[in-house]
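Trainee: Pasted the sequence and its predicted model underneath.
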Amino acid sequence: MLTHIALDAMGADKAPEPEIRGAILACRTLPVRVHLVGPQEKLRPLLNEYLDGERLPIDIIHASEHIGMDEKAAHAVRTKRDSSMRVGLRLVREKKVAGFFTAGNTGAAMATAKMVLGALPGVDRPALAMVMPTTAGSPCVLLDVGANVDCKPHNLEQFAVMGELYARSVLKIARPRVGLLSIGEEEGKGNDLTTETFPLLKQLPINFIGNVEGRDIYNGHVDVIVCDGFVGNVALKTSEGLTRLVRDMLKQSLNTTVTAQVGALLSRKAFNAFKKRLDPSEYGGAPLLGVRGVCIIGHGSSNERAIYNGIRVTAEFAQAGINERIEKEFAQRPPAPPQLGDVGLPLQ
């Protein structure tokens, strides 16, 4: 049986070519049916051209508008009622598809998902969870990476529960180690948010190992790292910049120092393997945890490989039933106390 996935065909920086090519690649190799969401008159000729007569489980759902990367999320969500994001997420709400993937405006995707799908009971704010590579070869889940600029301690407590469930259910980590991102490992280190969050995480029925530092994102000593969206987004974007720097410097060094043909071939193979481990297109995007439906958000610079992996991760997330597990977990917990001025502000 094929898993139905709605794909925002107008999300990426170079849309819709990466989305169409990625959808074709996914439908050739995965048990999925992809519904491209966007303007029929623009998508149909390109899809027919790339298919070149090949029959694949791909169709087009018309949406007359799309939200650009430079648009203000709140305004765009209110005014563009037939955007590819809103139409795609409506398909999720109506259970016509198992999940939705977009490489578009992060703030708009989060705001639209909250409006169309709604938050799960007990979840005050959804969080974006990003899988990061580590030197140990195991993944590390970092959340929140941009859905909420300002958080309260009980928000981070909820992020910890959702991240731990995600690591167990999707990444198949039996007993995930959960850490709180701070400026030191000692319990008293950090700002008001981290020091007030620490005791909340300590009393949760999870494997909380205490405070962790920025270097722990990559060393494999922790499986889930919790932080507010401002800090998480800075960490994520810094990581992306550092990855490009290391990759480019290594490539330059190989080109200037390797002269023997055999040595060059071996070095190139090693470099390609290294590049693949750090390539964000291999990780498929960040799930928005805590909404009533599957919504995965990819990078704006996504190429066809990243779109393919986004579709793959969306299908895997839906099949794992993460939302149902989160809802069940929070149904067993007392509601968080109301907080004055508790308003989430998504990053653009």
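Mentor: Done, it's in.

Trainee: Going by C-alpha atoms from here, please, whenever you check contacts or count neighbours.
Mentor: OK.

Trainee: count of residues packed around residue 74?
Mentor: The number of residues packed near residue 74 is 14, by other CA atoms under 10 Å.

Trainee: if I look at it, how far off is residue 114?
Mentor: 12 Å (CA to CA, to the nearest Å).

Trainee: where exactly do the strands run in the stretch 101-250 of the chain?
Mentor: In the stretch 101-250 of the chain, the strands defined using DSSP state E, counting those that start in this stretch lie at 127-132, 140-143, 177-181, 207-212, 224-226.

Trainee: contacting residues around the spatially most central residue of the chain?
Mentor: For the chain, residue 286 is the residue whose C-alpha lies nearest the centre (CA atoms, centre = their mean; 0.4 Å). Counting by CA atoms under 8 Å, 6 or more residues apart in numbering, residue 286 touches 128-131, 296-298.

Trainee: what do you get for residue 122?
Mentor: The neighbours of residue 122, taking CA under 8 Å, 6+ apart as the test, are 327, 330-331, 335-336.

Trainee: Dump the residues you listed to TSV, plus secondary structure and distance to residue 222.
Mentor: Shown next, in TSV, are these (DSSP: H, G, I helix; E, B strand; the rest coil; distance: CA to CA, whole Å):
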residue	secondary structure	distance to residue 222
327	helix	25
330	helix	23
331	helix	27
335	coil	28
336	coil	26
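
Trainee: In CSV, list those residues along with neighbour count and distance to residue 185.
Mentor: Output for these, formatted as CSV (neighbours: other CA atoms under 10 Å; distance: CA to CA, whole Å):
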residue, neighbour count, distance to residue 185
327, 19, 31
330, 17, 28
331, 14, 32
335, 13, 29
336, 13, 27
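
Trainee: for comparison:
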Amino acid sequence: MAKTIPISLDVMGGDSGAEVVIPGAEIALVRHPDIRFQLFGNEKVVKPLLDKFPRVRDASTFQHCDIAIAMDTKPSQALRQGRWRSSMWRSIEAVKTGDAAVAVSAGNTGALMAMSKFCLRTMANIERPAIAAIWPTSRGESVVLDVGATIGADAQQLIDFAILGGAMARALFGIERPTIGLLNIGVEEVKGLEEVRTAGRLLRETPLRSIDYAGFVEGDDLGKGTVDVVVTEGFAGNIALKTAEGTAKQIGGYLRSAMSRTFMSRIGYLFAKNAFDLLKAKMDPRKVNGGVFLGLNGIVIKSHGGTDAEGYAAAIDLAYDMVRNELTHKIAQDLVHYHRGRFGETATTSTGDL
């Protein structure tokens, strides 16, 4: 393992671009002094900020890019216009060439996934990549995937997601055999879509060294933390993610309104402030910011586009942990073991395509 962790940043990505990325990099660098950044962006915007954050400047190399991918750009248009010259593409390309171990961007999710797939390609035996999110639970944290990359996954893709998510849980949580659940409308084996039932049957029947298949889980199991990894397809996963984010904001709004409604409620808030501060910290979405693109020949982290510097730093922290704990190596090992166990020694080891 190298003494430093090289991370490439799409400095122009997100709602606020460099105004959030550079301060976020500063926060992450304080926590992880062994990070070295490769920054890609517009020099007229980035260099004045680097003068304000000399710690980041001294730990970075910078490359000017003419194009910044807008948040509303269609993925196909981003590929046509942004290849080779955009900050997003260049940050991903740094992973492909080995100059960076992981790329982080707060930019357009569709464009980032399209460019990542085109540039890095999928791993051996993986048909479609997934986006994995860290989900706060009453037991701690879980991994949930897919939250938006693949709509309508078939049974084999759901199995692939289980293996990918299991490797991420091993890397992130240090669990030797994480428990895996398939998101369904009930825990009974006869319920749900045919592809989900088929995936469940195959997971039960296949010897799995690195994961422990626990069966079907329901929506309320997400918050309970019933399993370490929850597997679903991207449509349902994205809706669940956005619903959870919206509910957290809704509850926060209710609490603020209730605590300021009357003089006595404000007095009560002062006495209970420590408890409310703990609740606020637990519900803070910035602490779990960052979706991991899994199934590619390299690691890409998607930060929330509207986050602040602290949230962006959390995405960099996640990138750091994924590299330090050898996520890609763990995925490759798990895939080889699964395919040998199910299909025999002749399972392909070549790099997948789009």
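Mentor: Cool, got the structure. The structure displayed is predicted, hence computed values, not measured ones.

Trainee: Map the residue nearest to the centre of the first structure across to the second structure for me.
Mentor: Counting by TM-score structural alignment, residue 286 of the first structure corresponds to residue 291 in the second structure.

Trainee: distance of its match from residue 297 of the second structure?
Mentor: 16 Å.

Trainee: now residue 95 of the second structure
Mentor: 9 Å.

Trainee: which of the two has more neighbours?
Mentor: Taking other CA under 10 Å, residue 95 of the second structure and residue 297 do not tie; residue 95 has more neighbours (23 against 20).

Trainee: Next, the buried residues of stretch 62-78 of the first structure.
Mentor: 62-69, 73, 76-77 (16 or more other CA atoms under 10 Å).

Trainee: Name the nearest of these relative to residue 255 of the first structure.
Mentor: Lowest distance from residue 255 of the first structure to these (CA to CA) belongs to residue 69, with 35.8 Å.

Trainee: excluding its backbone neighbours, what's nearest the closest one?
Mentor: Setting aside the residues directly before and after it, residue 69 of the first structure is nearest to residue 105 in space (CA to CA, 6 or more residues apart in numbering), at 4.9 Å.

Trainee: So what does the one you found match up with in the second structure?
Mentor: Using TM-score structural alignment, the equivalent of residue 105 of the first structure in the second structure is residue 108.

Trainee: thinking again about what came up before, show the contacting residues for the residue nearest to residue 69 of the first structure.
Mentor: Listed by CA under 8 Å, 6+ apart, the contact set of residue 105 of the first structure reads 11, 67-70, 73, 300, 348.

Trainee: gap between it and residue 146 of the first structure?
Mentor: 11 Å.

Trainee: How about residue 263 of the first structure?
Mentor: Per CA to CA, residue 263 of the first structure is found 42 Å from residue 146 of the first structure.

Trainee: Comparing those two, which residue is more hemmed in?
Mentor: residue 146 (25 against 12).

Trainee: Now do whatever residue of the second structure lines up with that one against residue 241 of the second structure, distance only.
Mentor: In the second structure, residue 146 of the first structure lines up with residue 148, judged by TM-score structural alignment. Per CA to CA, residue 148 of the second structure is found 9 Å from residue 241 of the second structure.

Trainee: so which of the contacts of residue 105 of the first structure hold up in the second structure?
Mentor: With both residues aligned by TM-score structural alignment, their matches' CA atoms under 8 Å, the contacts of the contacts of residue 105 of the first structure that the second structure also has are 11, 67-70, 300.

Trainee: can you redo those residues as a markdown table with secondary structure and distance to residue 319 of the first structure?
Mentor: Formatted as a markdown table, these follow (three-state DSSP; distance: CA to CA, whole Å):
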| residue | secondary structure | distance to residue 319 of the first structure |
| --- | --- | --- |
| 11 | coil | 24 |
| 67 | coil | 28 |
| 68 | coil | 30 |
| 69 | coil | 30 |
| 70 | coil | 33 |
| 300 | coil | 25 |
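
Trainee: So for residue 174 of the first structure, what's the nearest residue that isn't a sequence neighbour?
Mentor: With sequence-adjacent residues excluded and distances taken as CA to CA, 6+ apart, residue 174 of the first structure is closest to residue 168, at 5.8 Å.

Trainee: which residues sit in contact with that neighbour?
Mentor: Residue 168 of the first structure is in contact with 174-176, counting by CA under 8 Å, 6+ apart.

Trainee: nearest to residue 306 of the first structure, of the contacts of residue 105 of the first structure?
Mentor: Within the contacts of residue 105 of the first structure, proximity to residue 306 of the first structure (CA to CA) peaks at residue 300, which comes in at 10.1 Å.

Trainee: Check the alignment and tell me where residue 93 of the first structure lands in the second structure.
Mentor: Checking TM-score structural alignment: residue 93 of the first structure goes with residue 96.

Trainee: isn't that match right next to residue 119, touching?
Mentor: Yes - using CA atoms under 8 Å, residue 96 of the second structure is in contact with residue 119, at 7.2 Å.

Trainee: Hmm, residue 169 and residue 228 of the second structure touching each other?
Mentor: Yes - counting by CA under 8 Å, residue 169 is a contact partner of residue 228 of the second structure at 7.0 Å.

Trainee: which residues are common contacts for these two?
Mentor: Common contact partners of residue 228 of the second structure and residue 169 (CA under 8 Å, 6+ apart): 142-143, 178.

Trainee: how close does stretch 238-246 of the first structure sit to the second structure?
Mentor: Superposing on the second structure places stretch 238-246 of the first structure at an average distance of 0.5 Å from its equivalents, by mean CA distance after the TM-score superposition for the first structure.
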